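Engineer: only geometry, no sequence info:
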């Protein structure tokens, strides 16, 4: 006997909202790094030596895309789910690289990204 699990679009509401919230946080971090770069200090000898403004642009772009994909995720389309997984993973990596510069904020967004990835990966779908 085979069972199929029907896809429930309601399971995407939580990761969509969290992607929008996490993208907003990341965009605010990017704006802060671009406009007030003196607030953030990169540690000496940091392996990924981009200036703070460049990191700000990275965070702003990833954040804006995350918010847009989070809003599009409400449609429930499989392609958007895949794009959301890729974007949440990119956000996780960007915040991991930002960790020495702003640890508290990075850990919060990394945690949110992990929750989004888990929620998207376990949202269900057609299974044989």
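Structural biologist: Now that the structure is in, tell me what you want to look at. Source: prediction; values computed, not measured.

Engineer: from here on, contacts and neighbour counts on C-alpha atoms
Structural biologist: Noted.

Engineer: which helix in the chain runs the most residues?
Structural biologist: Longest helix in the chain by number of residues (criterion: DSSP state H): helix 13-35.

Engineer: Name the SS class of residue 54, please.
Structural biologist: Here residue 54 is recorded as helix under DSSP: H, G, I helix; E, B strand; the rest coil.

Engineer: Comparison target below:
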């Protein structure tokens, strides 16, 4: 079906769009990069409490060292999950959605310390959740064969 010369299965399985299919690979890269940046942010917050200054008064107050550990742990988990998505691991999709959701919450609470980066990171994580939720991997035909 389709145009001559085009691959027969040019549309990803599950009716997902081509943008969502390519978005999954990009989501894996974004998780990997966001994890590395989270690790660096965490190390900075743990090592030097005076690097970040809080802007105004905020309801959710945490010690910067605690924030550093939160970002460091989430960053390490994001790196491994991003690598899992890039390798096509089945577990990585659900873990990626869960960790990206936690990062959205963590960056919302991180807003007083780095508002611009927190908003950018929230937008990245929203894209990651969308990409991982909308693209459905091709099912293995041998498992469903009758």
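Structural biologist: Yes, it's here. Note that the structure is a prediction, hence the values are computed from the model and not measured.

Engineer: List the contacts of the longest helix of the first structure.
Structural biologist: By CA atoms under 8 Å, 6 or more residues apart in numbering, the residues outside helix 13-35 of the first structure that reach it are 39-40, 52-71, 73-74, 84, 88, 109, 112-113, 115-117, 119-120.

Engineer: Next, the buried residues of that helix.
Structural biologist: Neighbour counts using 16 or more other CA atoms under 10 Å place 13-34 of helix 13-35 of the first structure among the buried residues.

Engineer: give me the stretch of the second structure that it matches.
Structural biologist: Taking TM-score structural alignment as the measure, the second structure aligns residues 25-47 with helix 13-35 of the first structure.

Engineer: For residue 28 of the second structure, see how far away whatever residue of the second structure lines up with residue 115 of the first structure is.
Structural biologist: Applying TM-score structural alignment, one finds that residue 115 of the first structure aligns to residue 127 in the second structure. Computed with CA to CA, to the nearest Å, the distance linking residue 127 of the second structure and residue 28 of the second structure is 11 Å.

Engineer: All the helices of the first structure, in order from the start?
Structural biologist: Counting by DSSP H, the helices of the first structure are 13-35, 52-72, 78-98, 103-121.

Engineer: Tell me if I'm right that residue 132 of the second structure and residue 92 touch.
Structural biologist: No - the pair residue 132 of the second structure and residue 92 does not pass the contact test of CA atoms under 8 Å, sitting 9.5 Å apart.

Engineer: returning to that earlier point: nearest residue to the match of residue 115 of the first structure other than its sequence neighbours?
Structural biologist: Spatial nearest neighbour of residue 127 of the second structure, excluding adjacent residues (CA to CA, 6 or more residues apart in numbering): residue 27 at 7.4 Å.
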